[in-house]
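# Predicted model, plus sequence, below.
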Amino acid sequence: MLNYDIDVSDVDDDLVLSELAAEGDLLDDLVSAEDDWTRPTPAAGWTIAHQVAHLAAADANLLIAVRTPDQFGPVSKQAEAGGSRYADDVAADAAAQPRAALLEQWRSGRSEVVAALRAVPRDAGFPWFGSAVTPALMAPLRLMETWAHGQDVFDTVGVAHPATTRLRTVALLGVKGVGLSFAAAQLAPPTEQFRVELTGPDGQTWTWGARDAAQQVRGSALDFCLRVTHRRPLSRTELTATGQDAETWLKIARVFL
């Protein structure tokens, strides 16, 4: 199984945890105003209830991993036994409960996650699916997943997902995840450095990598985040690539295992 190996040493932990709480609140406002949680979302077989249930279940698992790491083994074994159906089955089970109960479970869980991640040292490892992770990495990962599954719900109800500077954290995971993307596609890792230039929602340019790198990716931060979270195909973005490895990366880019 692949492991996360993403350098987040330059991440501002307090900022990302605040962003995680804010993104959760944004999605909460949307789903709270939506009466019909049975509406199908872009994820095949998943309704709005499935999306909320998935986030709530992930938060519950994370709290086990952080608070009682010795009890995470059964959770990991259940995931291994479930294989590719694990996420679907867990979401379906949780989505079957009353809407009010699921909403309250998600609300309390995500609040506890922020508090739990604040309470432990940023480099303290704890078990997760496939590898040990740290609060410094988990906070951006939870933000990314909340944003991505939230995008599915925004798409479902036909409301524009407000683009905020929180996209920078999602984009950072995408940029740092080049090696993960190539490994997941069973391709040799690129040997040249990448330059990524993205236009943030505030009009500022976010950059990573040397200006003269042979492999370059440019475009809007929103398009990049939609692509690396697999919420949009490359053809529905205006991202551009220079260099063969950069072109390949945009086709296979991902920020999850």
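Sure, I can see it. Numbering: from 1, shown residues only.

# From now on I want contacts and neighbour counts done on CA atoms only, so please keep to that.
Fine.

# ok, and for stretch 194-203, which residues are buried?
Within stretch 194-203, the residues scored as buried using 16 or more other CA atoms under 10 Å are 194-201.

# Tell me which stretches of the protein form strands.
Applying DSSP state E to the chain gives strands spanning 126-127, 132-133, 194-199, 205-208, 215-220, 240-242.

# between these, which one is nearest to Ala183?
The closest of the strands of the chain to Ala183 is strand 194-199. By CA to CA, the value is 16.3 Å.

# quick revisit: pull the most distant pair out of the buried residues of stretch 194-203.
Those two in the buried residues of stretch 194-203 that are separated most widely, counting by CA to CA, are Phe194 and Pro201, at 22.2 Å.

# Would you convert the strands of the chain into TSV that also reports distance to His230?
What follows is the strands of the chain, written out as TSV (distance: least, CA to CA, whole Å):
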stretch	distance to His230
strand 126-127	25
strand 132-133	23
strand 194-199	17
strand 205-208	21
strand 215-220	15
strand 240-242	17
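
# Tell me which of those lies nearest to Pro74.
Checked against CA to CA, the stretch from those lying closest is strand 126-127, at 11.6 Å.

# who touches the closest one?
The contact list for strand 126-127, computed with CA atoms under 8 Å, 6 or more residues apart in numbering, reads 65-66, 69, 72, 132-134.

# Now that we have those, which of them are buried?
Neighbour counting with 16+ other CA under 10 Å marks 65-66, 72, 133-134 as buried within the contacts of strand 126-127.

# okay, now the one to match up with it:
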Amino acid sequence: MAGEYASLLDDLQAEQEQLASDVDGIGRDDWLRPTPARGWDVRDSIAHLADTDEVACDTCTDGPRALNVVRHRYASSEDFTLAGVLRGRRRPGRDVLEWWRESSAREREVLDTIEPATRIPWGLGMSASAFATARLMETWAHGLDVRTALGRPARDTNRLRHVAWISLRALPYAFTVAGRPVPEAPIRAEVTLPDGSAWTFGPPDAPARITGPAAQLCRLFVQRIRRADSTELRAEGDAADAALDVARAFL
């Protein structure tokens, strides 16, 4: 497991550094380009990542901005998120990028000192391994928004297996948020990664099955596309069909 965790942290670094590289050197007007996230521009997206990476560090180390400390200062999770974005709006884009580079590097350093099974009090609580995966997922999702705003192609890599994993692990939560019962039947996913290789999740004999490209599965679960747009995904069985209806990978 230790080797897998080290590899996961390497993938987190690669995802973060790839997005940082893509916005490094863009012009002032580019930082202010609107993204598909309503009301947010490119700078806002990077500021959100920088702020949440700082909160992530303090959550792992019992620091002053640990999530369970700061969230009570705001009326809602939306207000908490907005506060982080507003921190970025007081800075030029290049300074926001430097802020994110520093906070993401610190985040990786902190995660590297923690055993992968250690429980992190984030949301409902999760292992350090799942937490690192969640940070990779969020970086990738906001990277989609940023690259769309800049008119650049998406950067889909085999790191999508991490996004797919946490998406499918989050299904009980997704059903709960949607106000629907969690299916008793296990779900199997068989998806194709960008390099053409197969990635699977769940028992091989599961009566419910999701198949298709990982890129569409992950976009659906981070809610960057609607189910009607995920034309290459196939659901076999009621539980799989319901899973694609409630798809949600984040809090």
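It's in. In this text, all values refer to a predicted model and were calculated from it rather than measured experimentally.

# related to what we said a few turns ago, could the contacts of strand 126-127 of structure 1 be laid out in a markdown table, adding distance to Gly83 of structure 1?
A markdown table is the format used below for the contacts of strand 126-127 of structure 1 (distance: CA to CA, whole Å):
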| residue | distance to Gly83 of structure 1 |
| --- | --- |
| Ala65 | 20 |
| Val66 | 23 |
| Pro69 | 22 |
| Phe72 | 17 |
| Ala132 | 19 |
| Val133 | 21 |
| Thr134 | 24 |
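
# mind listing the helices in the stretch 1-150 of structure 1 by residue range?
Applying DSSP state H, counting those that start in this stretch to the stretch 1-150 of structure 1 gives helices spanning 13-32, 48-67, 73-82, 86-95, 99-119, 135-157.

# now the fifth one: which residue numbers in structure 2?
Mapped onto structure 2 with TM-score structural alignment as the criterion, helix 99-119 of structure 1 occupies residues 93-113.

# Looking at the strands of structure 1, which is nearest to Glu19 of structure 1?
With CA to CA as the measure, strand 205-208 is the member of those nearest Glu19 of structure 1 (17.6 Å).

# Return the set of buried residues in the closest one.
For strand 205-208 of structure 1, by 16+ other CA under 10 Å, it's 207-208.

# next one: stretch 98-109 of structure 2
Buried residues in stretch 98-109 of structure 2 (16+ other CA under 10 Å): 99-101, 103-104, 106-108.

# Stretch 42-52 of structure 1 too?
Neighbour counts using 16+ other CA under 10 Å place 46-52 of stretch 42-52 of structure 1 among the buried residues.

# Name the nearest of the residues you listed relative to Ala171 of structure 1.
Closest approach to Ala171 of structure 1 among those (CA to CA): Gln51, at 21.5 Å.

# now that closest one, nearest residue through space, not along the chain?
Leaving aside its sequence neighbours, Gln51 of structure 1 sits nearest to His149 (CA to CA, 6 or more residues apart in numbering; 6.2 Å).

# What residue in structure 2 is paired with that neighbour?
In structure 2, His149 of structure 1 lines up with His142, judged by TM-score structural alignment.

# Surely that match touches Ala47?
No. His142 of structure 2 is not in contact with Ala47 according to CA atoms under 8 Å; the separation is 10.7 Å.

# Comparing those two, which residue is more hemmed in?
Ala47 (25 against 22; other CA atoms under 10 Å).

# Need the counterpart of that one in structure 1.
By TM-score structural alignment, Ala47 of structure 2 lines up with Ala53.

# For Asp93 of structure 1, see how far away that match is.
Computed with CA to CA, to the nearest Å, the distance linking Ala53 of structure 1 and Asp93 of structure 1 is 8 Å.

# quick one, what contacts the residue sitting furthest away from the middle of structure 1?
In structure 1, counting by CA atoms, centre = their mean, Asp212 sits farthest out from the average C-alpha position, at 29.6 Å. If a contact means CA under 8 Å, 6+ apart, then Asp212 of structure 1 has Arg195 as its contacts.

# Please apply the same query to the one 5 residues further on.
Applying CA under 8 Å, 6+ apart, we find Val217 of structure 1 in contact with 194-197, 239-242, 246.

# 10 Å - rerun?
Listed by CA atoms under 10 Å, 6 or more residues apart in numbering, the contact set of Val217 of structure 1 reads 175, 194-198, 207-208, 224, 239-243, 246-247, 249-250.

# Show me what it lines up with in structure 2.
Matched by TM-score structural alignment, Val217 of structure 1 corresponds to Ile210 in structure 2.

# And Val170 of structure 1, by the same measure?
Counting by TM-score structural alignment, Val170 of structure 1 lines up with Val163 in structure 2.

# ok, back up a step: would you mind putting the buried residues of stretch 42-52 of structure 1 into TSV with distance to Arg99 of structure 1 alongside?
Output for those, formatted as TSV (distance: CA to CA, whole Å):
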residue	distance to Arg99 of structure 1
Trp46	15
Thr47	12
Ile48	10
Ala49	8
His50	11
Gln51	12
Val52	10
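
# quick one: which of those residues is nearest Thr156 of structure 1?
Nearest member of the buried residues of stretch 42-52 of structure 1 to Thr156 of structure 1, counting by CA to CA, is Ile48, at 8.0 Å.
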